[in-house]
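K.L.:
Sequence first, predicted coordinates after that:
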Amino acid sequence: MLETSARLLELLSLLQLERDWTSSKLADRLAVSTRTVRADIGKLRALGYPVDARPGVAGGYRLAAGTAMPPLLLDDDEAVAVAVGLGAVATQGLGVEETALTALAKLEQVLPSRLRRRVAAVREATSVVPRVEPPLDLSVLGAVAVAIRGRERLRYGYIKPGGGEAARHVEPRRLVSWGQLWYLLAWDLERDDWRVFRVDRMVAPVPTGARFPPRVLPDADVVEYVIGRISRGTWRYRARVLVHAPAVEVAAQFPAPLDIEVVDESTCRVELGADDPDRLALWMTQLDVDIEVIDGDELAEAFARLAARFHRAAGGASVP
């Protein structure tokens, strides 16, 4: 006969498998009396599991929806499926990336090694049409999320924008998803200041085991702070343009983060930048909408060069 705690887990697992169970059927599966089943049902209710009971010969028990989310039991296949699914959601731009990543970090922290290998095998054997360049390593993202949750310092290599790798030692605080990229806000221990790092440029993050008390964040709105740091710190050329398209459509078409201000339902102002204004101008032609440069001589000149090149390519044909 199973011990009480193990029997309760087995009973909970059975209730999650089928919609309705009679007392006698549960008693047979658990090798106990129907009186013990009733006692165990009462213990599950005390733990917060909403178990409904129906009286009579045809009555029985069922696990119902409650006002709070109780713990769930997953078998091996279900745990692997949930982990793989959460990893996919975290990179698909569905608006729940941070929540999915937090759930994934909690799950992978308790997965047995045999299931972690299965999850890794499924990811390695699966190919999808890439939406992020370079592709995001979920193991890196998961390691960072676990360190944030445990308030544990991280060491990792970081690929700088100009190439080359530098070592980093940080206190990680928040992950921010913007556009199709993930950014880490962390306190850089060597530079004694807040820094923002692109997760796809992080190499082999390793938790050091050293815990840290959380510092006061540099801004109450972490997302706005990260966006500002990215915008100010990574662009060599900056420009503001008026785009004759809804802000939602513009944001969806650009693979990189943008600072977008809604003007009206069909127009928005965009502040953006790049290291190469010619590449930025070519990139913006892919929107296939009218654009006006409000501020940014380099971008305006790049559009002029691009227009001349397109005109030569068209052999001087007039616009219909």
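P.N.:
It's in. Numbering: from 1, shown residues only.

K.L.:
alpha carbons only for contacts and neighbour counts from here, please
P.N.:
OK.

K.L.:
how near is the residue nearest to residue 188 when sequence neighbours are not counted to residue 138?
P.N.:
Using Cα to Cα, 6 or more residues apart in numbering and skipping the chain neighbours, the partner closest in space to residue 188 is residue 170 (4.6 Å). Separation of residue 170 from residue 138 (Cα to Cα, to the nearest Å) stands at 20 Å.

K.L.:
Residue 157 contacts residue 203, correct?
P.N.:
Yes - Residue 157 sits in contact with residue 203 when judged by Cα atoms under 8 Å, with a separation of 4.7 Å.

K.L.:
any shared contact partners between the two?
P.N.:
Common contacts of residue 157 and residue 203 (Cα atoms under 8 Å, 6 or more residues apart in numbering): none found.

K.L.:
So which elements touch the helix or strand where residue 139 lies?
P.N.:
Secondary structure from DSSP states H and E places residue 139 in helix 138-150. Secondary-structure packing of helix 138-150 (3 or more Cα pairs under 8 Å, 6 or more residues apart in numbering; DSSP states H and E): helix 97-110, strand 152-159, strand 165-178, strand 202-211.

K.L.:
Below is an additional structure, to be compared with the one above:
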Amino acid sequence: MDSPSARSLRLLALLQTGHRWTVADLSRRLEVAPRTVRRDVARLRMLGYDIQSHPGPGGAYVLAPSIKIPPLLLDADEVCALVTGLLILEAGLADDSATTVRAKLERLLPPSLRQRAVAAAAATQVLTATHAVDWPALGMIADTIAVGQHLGFAYTDQHGHASNRIVQPYRKVLRHGIWYLVAYDTQREDWRLFRIDRVHEPEPRTPAPGYEAHPFPDESIHRWLITDFGRAAQHVN
């Protein structure tokens, strides 16, 4: 059986077609009782969707044409959590991608939830991160990890020394407001921490034939940093 949220999403998809749907038609399409259809319509109206009723045999519903359907059904608390997360990302990114996403989210939400999104943004201040990173770099790292590729990049360490690296990327880590890459350095044959704001011109690389991926040496990154932080700290280049 569908959850109420999943069923409401299906109901919205039907109403978005612009047709007038009778309760009986919706009941058959959604495979639920007529009273469940009416309850779901009432729930959507409470969320701010302008679903209009039309008199006639069995009654009919139609969604106001100005309403845009978001890809997910969110409640007020979920909207607040999502906006807060985007604000945190905005503070740590060098571009405006997270800001653009937040603006799109606000446009997609019904009025009551849009008001919550605007209120959450206005009432929240995240101090700008000193070391902002580019979203494309984070995205490329994620892609290489997902498909098992290596990552090549130019790197500038804390002393200003430049070098070229080829690594087996493992995870992106946000720690104390700074993004790091945990990776196995194939040239130095050791696990290292790289600050992503010091990574330049990253590009995926195909591993050499016969290369066997190195397993991460601990059960978790958190434990690795805590139990071996002296070594890990020395390897933050």
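P.N.:
Sure, I can see it. A quick note: this is a predicted structure, and the numbers were derived from the prediction, not measured.

K.L.:
picking that back up, the residue nearest to residue 188 of the first structure pairs with which position in the second structure?
P.N.:
Correspondence of residue 170 of the first structure to the second structure, assessed by TM-score structural alignment: residue 167.

K.L.:
Contacts only, for the residue nearest to residue 188 of the first structure.
P.N.:
153-155, 186-190 are the contacts of residue 170 of the first structure under Cα under 8 Å, 6+ apart.

K.L.:
chain center to the longest helix along the second structure: distance?
P.N.:
Longest helix in the second structure by number of residues (criterion: DSSP state H): helix 76-92. Centroid separation for helix 76-92 of the second structure versus its chain: 10 Å, with Cα atoms, centre = their mean, to the nearest Å.

K.L.:
which residues are contacting it?
P.N.:
By Cα under 8 Å, 6+ apart, helix 76-92 of the second structure touches 96-99, 101-102, 113, 116-117, 120-121, 124, 126-133, 177-178.

K.L.:
Likewise for stretch 131-140 of the first structure?
P.N.:
87, 91-92, 180-181, 199-200, 202-205, 255.

K.L.:
quick one on the thing from earlier: same question for the helix holding residue 139 of the first structure: list its buried residues.
P.N.:
138, 140-148 (16 or more other Cα atoms under 10 Å).

K.L.:
Quick one: buried ones out of the contacts of residue 170 of the first structure?
P.N.:
153-155, 186-188.

K.L.:
which of the residues you listed lies closest to residue 283 of the first structure?
P.N.:
Checking those against residue 283 of the first structure by Cα to Cα gives residue 186 as the nearest, at 31.1 Å.

K.L.:
Aligned to that closest one, what sits in the second structure?
P.N.:
By TM-score structural alignment, residue 186 of the first structure lines up with residue 183 in the second structure.

K.L.:
Without its sequence neighbours, what residue ends up closest to its match?
P.N.:
Going by Cα to Cα, 6+ apart, residue 183 of the second structure has residue 169 as its nearest residue, at 4.3 Å.

K.L.:
Wait, that neighbour touches residue 138, no?
P.N.:
No - the pair residue 169 of the second structure and residue 138 fails to qualify as a contact (Cα under 8 Å) at a distance of 11.6 Å.

K.L.:
rewinding a little: possible to save the contacts of residue 170 of the first structure as CSV with distance to residue 37 of the first structure?
P.N.:
Listed next are the contacts of residue 170 of the first structure as CSV, based on distance: Cα to Cα, whole Å:
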residue, distance to residue 37 of the first structure
153, 47
154, 48
155, 51
186, 51
187, 53
188, 56
189, 56
190, 60
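
K.L.:
Pick the one among those closest to residue 232 of the first structure.
P.N.:
For the contacts of residue 170 of the first structure, with residue 232 of the first structure as the reference and Cα to Cα as the criterion, the closest is residue 186, at 17.2 Å.

K.L.:
For the helix or strand encompassing that closest one, name the packing helices and strands.
P.N.:
Residue 186 of the first structure belongs to strand 181-188 when assigned by DSSP H and E. Strand 181-188 of the first structure sits against strand 165-178, strand 193-198, with contacts defined as 3+ Cα pairs under 8 Å, 6+ apart.

K.L.:
returning to what we had before: what separates the match of residue 186 of the first structure from residue 35 of the second structure, distance-wise?
P.N.:
From residue 183 of the second structure to residue 35 of the second structure the distance is 56 Å (Cα to Cα).

K.L.:
What of residue 207 of the second structure?
P.N.:
59 Å.

K.L.:
Now the longest helix of the second structure: buried residues?
P.N.:
79-80, 82-84, 86-92.

K.L.:
one step back: I would like the residues contacting the strand holding residue 186 of the first structure, please.
P.N.:
Applying Cα under 8 Å, 6+ apart, the external contacts of strand 181-188 of the first structure come out as 132, 168-177, 193-200, 226, 256-257.

K.L.:
Just the buried residues of the residues you listed.
P.N.:
168-177, 194-200, 226, 257.

K.L.:
helices or strands next to the helix ranked longest in the first structure in the packing?
P.N.:
Longest helix in the first structure by number of residues (criterion: DSSP H): helix 297-313. Here helix 297-313 of the first structure touches strand 237-243, helix 277-285, going by 3+ Cα pairs under 8 Å, 6+ apart.

K.L.:
Over in the second structure, find the residue span it aligns onto.
P.N.:
Helix 297-313 of the first structure covers no residues of the second structure once aligned (TM-score structural alignment).

K.L.:
Can you check what angle separates that helix from helix 277-285?
P.N.:
70 degrees (axes from the mean of the first three to the mean of the last three Cα atoms, to 10 degrees).

K.L.:
what inclination does helix 297-313 of the first structure have with respect to strand 237-243?
P.N.:
Using the same axes, to 10 degrees: helix 297-313 of the first structure against strand 237-243 is 70 degrees.

K.L.:
which residues sit against helix 297-313 of the first structure?
P.N.:
237, 239, 277-278, 280-282, 293, 317.

K.L.:
which parts of it are buried?
P.N.:
298-300, 302-303, 306.
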